[in-house]
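Predicted coordinates and the sequence they were generated for:
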Amino acid sequence: MKKSPYFRLVISLTLLIVTVLASTNSSSAQNNNPGPKFGIKGGLNLSQLYVEQPDVEDENMKAGIHFGVFGKIPINIFVAVQPEVLYTNMGSKVSYGGSDFENRFGIETGEIRFNQNYIQVPIALAVNVGPLNIHAGPYLSYLLSANVKNWNSSELSPNVVQQLDTKDFNRVDFGLVVGVGFDIKNVNVGARYNYGLREVGNTNLAGNLTNNSKNGVGQIYLGFGF
């Protein structure tokens, strides 16, 4: 199967992060200076698409998870670069209705759950004030899979089978992350918000249902560094 150039970019960024961590750690060890921290992290996602569409009656956050690896490369005592490679769930729960919804889309009214699974590479700049760190920076994500649940074709259009999957959504997402964390010895806890800058849907139906919406994800995480 042919690989997307964006997929190669995400893999290249991942390999670059690992290489930088390894080389920086070796250099720091030779100079007897504190080296970068490397570890694992994971936690809870609360995501929403914030769909602004006339047929939307209600929208609720969708719970998910994220997990992966992180590094913390010190520039000086106060500032560090914090790259990560994460698997993360995103999406939303959207209730559609309205008098012409079935006529327009051939779909029964009700709740539709958008489920998206990404590999995400955030690279944040962290400012350390004692155990507290404030971090912000860009992220790049590659969509591994997507599906839409709890919806049916309408009785008004019995021959129309409505299906959405990975191909109906943009493979690449990018945006910004901002958060706060506490480093307590080798344990890191914190909260972060992911603000997407790219539209989620890339087809007429997916684009109309999400109405050019972008990912918005709040995260609570726990990490262990070494």
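Alright, I've got the coordinates.

C-alpha only now, for contacts and for neighbours.
Noted.

Residue 205: how many residues sit nearby?
By other CA atoms under 10 Å, 15 other residues sit near residue 205.

For this structure, which segments count as helices?
Ranges of helices in the chain, per DSSP state H, are 5-30, 101-105, 204-210.

of the ones you listed, which approaches residue 61 most closely?
Closest approach to residue 61 among the helices of the chain is made by helix 204-210 (14.3 Å; CA to CA).

Quick one: list the elements packing against the closest one.
Taking 3 or more CA pairs under 8 Å, 6 or more residues apart in numbering; DSSP states H and E as contact, there are no helices or strands that helix 204-210 lies on.

Recalculate using a threshold of 10 Å.
strand 79-96, helix 101-105 (3 or more CA pairs under 10 Å, 6 or more residues apart in numbering; DSSP states H and E).

Which positions in that helix come out as buried?
Across helix 204-210, burial judged by 16 or more other CA atoms under 10 Å covers 206-207, 209-210.

another structure for you, compare them:
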Amino acid sequence: MKRILFLLAIVLFGISATGQRIGVKAGVSFSNANFEIMDLNLSPEGRTGIHFGFTGEFPLTGTLFLNPGVLFSQKGYKYRFDDEFGLGSFSGKDNMNYLEIPVNLMFKADLKGPKLLLQAGPVFGVGLNGKSFFNGDQEDIEFGGDDDQLDRMDFSLSIGGGLEYGHLQLTVNNAFGLSDITHSNDVHIKHKVFAMSLAYLFGE
């Protein structure tokens, strides 16, 4: 994790040193998950969280930019199972915190006022910690390689867009999980997140 932060810091400082833009970013996230758990009829619900951190951009062409960043991001989901055979029901939720590194390609179009932004790219996530709640009981989420642990690494694809007014960027993004965060043959979970963000970029 320290190596990832160090490399990203080099990228962002390099952007700043060459006269490009670096800034801060924050917003609200609505996360959920795609579940595949044997033949159970689960009804997942979402979690509302926050994200914040740093963002940068530098031009590749006149309208195309590389847009990396590093963000603290809250993810999670709720679930409920109602047994059709009368054996009972259960409910729970998992709340997780991630360090995320989005690496977007961003297209800008001048609308003679604000600029239209279109962006897409991979998001690399590293699980930091989390809490699991099951039928009223609470325990810490463990990351590792065992069946009862979650994979620390997460990988998703994000697409979105927004508007830019001078130093401000208002964007919305959908991130679709591509990696299964479980190690079980019976349970498969992939994150999905809708996020609204406001960024302030320093520089011209």
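Yes, it's here. All values reported here derive from a predicted model rather than from experimental measurement.

Just tell me what residue 137 of structure 1 corresponds to in structure 2.
In structure 2, the residue matched to residue 137 of structure 1 (TM-score structural alignment) is residue 121.

again, but for residue 112 of structure 1
For residue 112 of structure 1, the aligned residue in structure 2 is residue 92 (criterion: TM-score structural alignment).

Give the burial count for the residue lying closest to that match once chain neighbours are set aside, as a bare number.
Closest residue in space to residue 92 of structure 2, ignoring its immediate chain neighbours: residue 134 at 4.2 Å, by CA to CA, 6 or more residues apart in numbering. By other CA under 10 Å, the residues close to residue 134 of structure 2 number 15.

doesn't residue 79 make contact with residue 134 of structure 2?
Yes. Counting by CA atoms under 10 Å, residue 134 of structure 2 does reach residue 79; the two are 9.5 Å apart.

shared neighbours of the two, anything?
Shared contacts of residue 134 of structure 2 and residue 79 (CA atoms under 10 Å, 6 or more residues apart in numbering): 90-94.

quick one, which residue of structure 2 lies the farthest from its center?
residue 86 (37.7 Å; CA atoms, centre = their mean).

how big's the offset between the longest strand along structure 1 and structure 2?
Counting residues, the longest strand found in structure 1 (DSSP state E) is strand 110-129. Taken against structure 2, strand 110-129 of structure 1 registers an average deviation of 0.9 Å after superposition, with mean CA distance after the TM-score superposition for structure 1.

Would you check the span in structure 2 matched by stretch 84-95 of structure 1?
Stretch 84-95 of structure 1 lines up with residues 69-80 of structure 2 when matched by TM-score structural alignment.

Against structure 1, what's the mean shift for that stretch, could you check?
Looks like 0.6 Å for stretch 69-80 of structure 2 (mean CA distance after the TM-score superposition for structure 1).

I'd like the distance from that stretch to the chain centre, please.
7 Å (CA atoms, centre = their mean, to the nearest Å).

Setting aside sequence neighbours, what's the nearest residue to residue 193 of structure 2?
Per CA to CA, 6+ apart, closest to residue 193 of structure 2 is residue 31, 4.2 Å.

Make sure that neighbour is actually in contact with residue 46.
Yes. If you go by CA under 10 Å, residue 31 of structure 2 and residue 46 touch, sitting 5.3 Å apart.

got any residues that touch both of those two?
Common neighbours of residue 31 of structure 2 and residue 46 (CA under 10 Å, 6+ apart) are 75-78, 192-193.

Just give me the closest of those to residue 59 of structure 2.
Using CA to CA, these come closest to residue 59 of structure 2 at residue 193, 27.1 Å.

Which one's more surrounded, residue 31 and residue 46 of structure 2?
residue 31 (24 against 18).

Report the contact partners of that one.
Here residue 31 of structure 2 is in contact with 45-50, 74-78, 95, 174-175, 191-195 (criterion: CA under 10 Å, 6+ apart).

Just give the number of residues close to residue 130 of structure 1.
Neighbours of residue 130 of structure 1 (other CA under 10 Å): 11.

for residue 12 of structure 1, same thing?
12.

Distance check, it against residue 40 of structure 1.
20 Å (CA to CA, to the nearest Å).

again with residue 60 of structure 1
Counting by CA to CA, the gap from residue 60 of structure 1 to residue 40 of structure 1 is 29 Å.

and what of residue 181 of structure 1?
Separation of residue 181 of structure 1 from residue 40 of structure 1 (CA to CA): 15 Å.

tell me which residues in stretch 58-70 of structure 2 are buried?
58-59, 64-70.

returning to that earlier point: return the distance of the match of residue 137 of structure 1 relative to residue 23 of structure 2.
19 Å.

Equivalent analysis for residue 195 of structure 2, please.
When residue 195 of structure 2 is compared with residue 23 of structure 2 (using CA to CA), they lie 18 Å apart.

Between the two, which is the more surrounded one?
residue 195 (22 against 19).

Now check structure 1 for the residue matching that one.
By TM-score structural alignment, residue 195 of structure 2 lines up with residue 219.

show me what contacts its match?
42-47, 63-66, 179, 190-194.

now it: how far from residue 42 of structure 1?
From residue 219 of structure 1 over to residue 42 of structure 1 (counting by CA to CA), the distance is 9 Å.

okay, and the common contacts of these two?
Jointly contacting residue 219 of structure 1 and residue 42 under the rule CA under 10 Å, 6+ apart are 65-66.

so residue 56 of structure 2 sits right up against residue 66, yeah?
Yes. Counting by CA under 10 Å, residue 56 of structure 2 does reach residue 66; the two are 8.1 Å apart.
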